[in-house]
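S.K.: Sequence and predicted model, in that order:
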Amino acid sequence: MDAGIVLILGQDGITSGAIYALLAIALVLIFSVTRVIFIPQGEFIAFAALTLAALQSGKVPGTVWLLVAMGAFVALIDGVARLRDRDTEGLGSLLGWNLAYPLALAALLYGVNPGELAMPLQIALTLAILVPLGPMIYRIAYQPIADTSVLVLLIASVAVHLMLTGLGLVFFGAEGVRTAPFSEGSLVLGEVSISLQTLWVVGCSLTFIVGLYAFFARTIYGKALRATAVNQSGAKLMGISPVVAGKLTFLLAALLGVFSGLLIGPITTIYYDTGFLIGLKGFVAAIIGGLASYPLAALGAVLVGLLESFSSFWASAFKEVLVFTLIIPVLLWRSFNSHHVEDEE
């Protein structure tokens, strides 16, 4: 292995690590605030790339009807609860966000040819379709059981993952797709050629990480999420709604997952079930961070990306085994260096 190969493998590892970092941060965020191990995080990646590919081919993606169905269900259960309690305040915004918005978006997609739109508009439509699914999933699957144990929440995550994977097969079929790159061409540095899409991946990932740091450090909502992560009961006493915190957390996680899918769509073939494997690698990085530390999770993601890249060169048949084996020494080390606390009843 010469220096050129090392640089190429390092480039691939850092690119993959940048995506895993976004996923790991999203998983840490969700777990620290809601105690949910969000297995379906990878589905947002697959749905993002497949939805954008459908728009670029001039088709209306099936995910828009998933948005309509989930929005209608949320509007129904929340609307009935408000009417039963005779609380009509905010009923208009509830129906507007969960019912009128998805229907208007579906009408817009059927009124234009998505394939003729500029790429920024196609990306915006993809975000508009998929990001609202985050808080809707929280409302339907997790909010009713928010006070139960982590194990029950994990079982709910498995159920949501299986449902979304099946819907992905129905919406998009079994064929893999690649989306058009954000920018064509490459940048040559010595013996290494770096594609512009790779620079987009790394640059956007760093921008998101810096943006999240500023959000948590300087905004009221960010500080509220931090307080909920530290002590949910104390945050509730200070007037911070755990429901609002949960929905905002899932909104941010959906945004990170969807944008990750948009970034890697041009550089790897995405299938309806690809997100699960990518999400598991993000989970390995989150475990390295103890499902609590954002910087350690990001560093762990880079480590996972580099390990995967170099493993694919030395032993491509065992690269997945080597990546997931990394979780064993990490868990052992954390087990020996942490105090065991029984889960609260």
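M.R.: Nice, thanks for sending it over.

S.K.: make it CA atoms for all contacts and neighbour counts henceforth
M.R.: Will do.

S.K.: which ones are touching residue 282?
M.R.: 20-24, 27, 301 (C-alpha atoms under 8 Å, 6 or more residues apart in numbering).

S.K.: do the same with residue 310
M.R.: So residue 310 contacts 9-10, 13 (C-alpha under 8 Å, 6+ apart).

S.K.: could you redo the last one with a cut-off of 10 Å?
M.R.: 5-6, 8-10, 12-13, 316, 319 (C-alpha atoms under 10 Å, 6 or more residues apart in numbering).

S.K.: Keep only those of these that are in helices.
M.R.: Using DSSP state H, the subset of those located in helices is 5-6, 8-10, 12-13, 319.

S.K.: ok, residues contacting stretch 216-235?
M.R.: In contact with stretch 216-235 (C-alpha under 10 Å, 6+ apart) are residues 29-35, 211-215, 236, 238-242, 244-246, 248-249, 292.

S.K.: Which of the residues you listed fall in helices?
M.R.: Among the contacts of stretch 216-235, the members falling in helices (DSSP H) are 29-34, 211-215, 236, 242, 244-246, 248-249.

S.K.: Any of those buried? List them.
M.R.: Among these, those classed as buried by 16 or more other C-alpha atoms under 10 Å are 29-34, 242, 245-246, 248-249.

S.K.: and which of those residues is nearest to residue 337?
M.R.: Using C-alpha to C-alpha, residue 32 is the member of these that lies nearest residue 337, at 19.9 Å.

S.K.: any idea how far residue 29 lies from residue 226?
M.R.: 9 Å (C-alpha to C-alpha, to the nearest Å).

S.K.: After whichever strand or helix holds residue 155, which helix or strand is next?
M.R.: Remark: residue 155 resides in helix 150-172, with elements defined by DSSP states H and E. Using DSSP H and E, the helix or strand that follows helix 150-172 towards the C-terminus is strand 186-189.

S.K.: who are the neighbours in contact with the spatially most central residue of the chain?
M.R.: Relative to the mean C-alpha position of the chain, the nearest C-alpha, by C-alpha atoms, centre = their mean, is the one of residue 257, at 2.5 Å. Residues near residue 257 by C-alpha under 10 Å, 6+ apart: 19-20, 22-23, 26-27, 40-48, 130-131, 134, 251, 263, 275, 279.

S.K.: Alongside the first one, take a look at this:
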Amino acid sequence: MNLQIAMILGQDGVTNGAIYALLALSILLVFTVTRVLFIPLGEFVAFGALTMAAFQAGKAPALVWLLAGFAVAVAVADVLAAFRNSGRVRFSGAQAFRLAYPFVLGFALYRLPLAELPMSVQVLLTLALVVPLGPQIYRLFFQPIASAPVLILLIVSIAVHVAMVGIALLLFGPSGAKTTPFSEAGLELGPITLNSQTLWVIAVSVGLIIVLYQFFERSVYGKALRATAINRVGAQLMGISPVFAGKASFFLATLIATLSGVLIAPITTIYYDSGFIISLKGFIGSIIGGLVSYPVAALGAVLVGMLEAFSAFWASTYKEVIVFTLIIPFLLWRSLTVRHVEEEE
């Protein structure tokens, strides 16, 4: 291995690590706020990439009907919950908007010349279509069992993941997709040329991390989520709604995952089931951070990306084995250094 090869591998490692870092932060955010290990997070990476590819092909993805079906189910669940609590049927303006939103969006998608739209508009439409699925999934599958033990939440998360993979196969088919890069320009850096999409990935990842930091440090909603993550019961006693915190964390996590899928779609071919492996590597980063520390999780995710890139050069056959084996020493170290506390029933 010479310097040029090492720099090329480093470029790939940093690119992958930036995406893994975003997913690691998303996993940590959801877990600390809701105690849910959001295994279906990877499906939103695939949904984002495949939806963007469908738009560039001039097709309106059938995912809009999944969004509509979930919206109807959420509306029914809200009406039934209101009836059980007060004995009356209530349907607010916000609920009407959430119910009408996917149908209006679907009408627009089938009318617009999707392939001719600017890429920025295609990205916004992708986010508008995929991201609302996150809060819907929380409302339908996790909000009713929010106080259940972590093991029950994990089992439900696995079940949702399996269902979402099957739905992705039904909606997008088994064929992979790759999108057009944001730009064709490159940056000369010594003996190598940095791909423009690599620069986009790094820039957007760093920008998102900065925005998230400012959101949690300076905004009221961010501080509310931090309070819920530190002490759920105390936050609830102070008037912070756990339902709002759960939906907000799922919204942010799916936003990051969808945008990650849009960013990596020009670099690699994405299939309906590709998201699981990608999010699993982000999960390793979050484990390195102990499912607590955001900075350590981000650094751990970058380490995973670098290890993956260099493993592909030295032992490509065992690349995944080497990456996933990284989790073992950290689990052993944490089991020996962290005091175990039984969860209160």
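M.R.: Sure thing, it's come through. Keep in mind it's a predicted model, so treat the numbers as computed, not measured.

S.K.: Put together a markdown table for the buried ones among the ones in helices among the contacts of stretch 216-235 of the first structure, with distance to residue 143 of the first structure on each row.
M.R.: Converted to a markdown table, those look like this (distance: C-alpha to C-alpha, whole Å):
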| residue | distance to residue 143 of the first structure |
| --- | --- |
| 29 | 16 |
| 30 | 13 |
| 31 | 14 |
| 32 | 15 |
| 33 | 13 |
| 34 | 9 |
| 242 | 9 |
| 245 | 11 |
| 246 | 8 |
| 248 | 12 |
| 249 | 12 |
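
S.K.: Can you name the residues that contact the residue of the second structure positioned farthest from its centre?
M.R.: Computed with C-alpha atoms, centre = their mean, the maximum C-alpha offset from the centroid of the second structure is found at residue 87, amounting to 37.5 Å. Taking C-alpha under 10 Å, 6+ apart, we find residue 87 of the second structure in contact with 80-81.

S.K.: any idea how far residue 80 of the second structure is from it?
M.R.: On the measure of C-alpha to C-alpha, residue 87 of the second structure and residue 80 of the second structure end up 9 Å apart.

S.K.: now residue 256 of the second structure
M.R.: For residue 256 of the second structure relative to residue 80 of the second structure (C-alpha to C-alpha), the value is 32 Å.

S.K.: out of these two, which sits in the more crowded spot?
M.R.: residue 256 (24 against 15; other C-alpha atoms under 10 Å).

S.K.: from what I can see the more buried one touches residue 30, true?
M.R.: No. Assessed by C-alpha atoms under 10 Å, residue 256 of the second structure is found out of contact with residue 30, at 11.9 Å.

S.K.: what touches both of these two?
M.R.: residue 250.

S.K.: Spatially, which residue comes closest to residue 29 of the first structure, not counting chain neighbours?
M.R.: residue 249 (6.8 Å; C-alpha to C-alpha, 6 or more residues apart in numbering).

S.K.: re the thing from before, so which of the contacts of residue 282 of the first structure is the most crowded?
M.R.: Going by other C-alpha under 10 Å, residue 24 tops these with 37 neighbours.

S.K.: Doesn't that residue lie inside a helix?
M.R.: Yes. Checked against DSSP: H, G, I helix; E, B strand; the rest coil, residue 24 of the first structure lies within a helix.

S.K.: need the contact list for it.
M.R.: Here residue 24 of the first structure is in contact with 17-18, 30, 41, 253, 256, 279-289, 291, 293-301 (C-alpha under 10 Å, 6+ apart).

S.K.: what about the helices in the stretch 51-200 of the first structure?
M.R.: Taking DSSP state H, counting those that start in this stretch, the helices of the stretch 51-200 of the first structure run over residues 63-84, 91-95, 101-111, 119-130, 133-137, 150-172, 196-218.

S.K.: Show me the one of those that comes nearest residue 190 of the first structure.
M.R.: helix 196-218 (15.7 Å).

S.K.: what's the mean deviation for the closest one versus the second structure?
M.R.: If you overlay the two and look at helix 196-218 of the first structure, the average distance to its match in the second structure is 0.3 Å (mean C-alpha distance after the TM-score superposition for the first structure).

S.K.: next helix or strand past that helix?
M.R.: helix 220-230.

S.K.: Which part of the second structure matches that next one?
M.R.: Aligned using TM-score structural alignment, helix 220-230 of the first structure spans residues 220-230 in the second structure.

S.K.: Name the residues of the matching stretch that are buried.
M.R.: 221-222, 224-229.

S.K.: possible to save the residues you listed as a markdown table with distance to residue 205 of the second structure?
M.R.: Output for these, formatted as a markdown table (distance: C-alpha to C-alpha, whole Å):
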| residue | distance to residue 205 of the second structure |
| --- | --- |
| 221 | 22 |
| 222 | 19 |
| 224 | 24 |
| 225 | 21 |
| 226 | 21 |
| 227 | 25 |
| 228 | 25 |
| 229 | 23 |
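
S.K.: I am finished for the moment; much appreciated.
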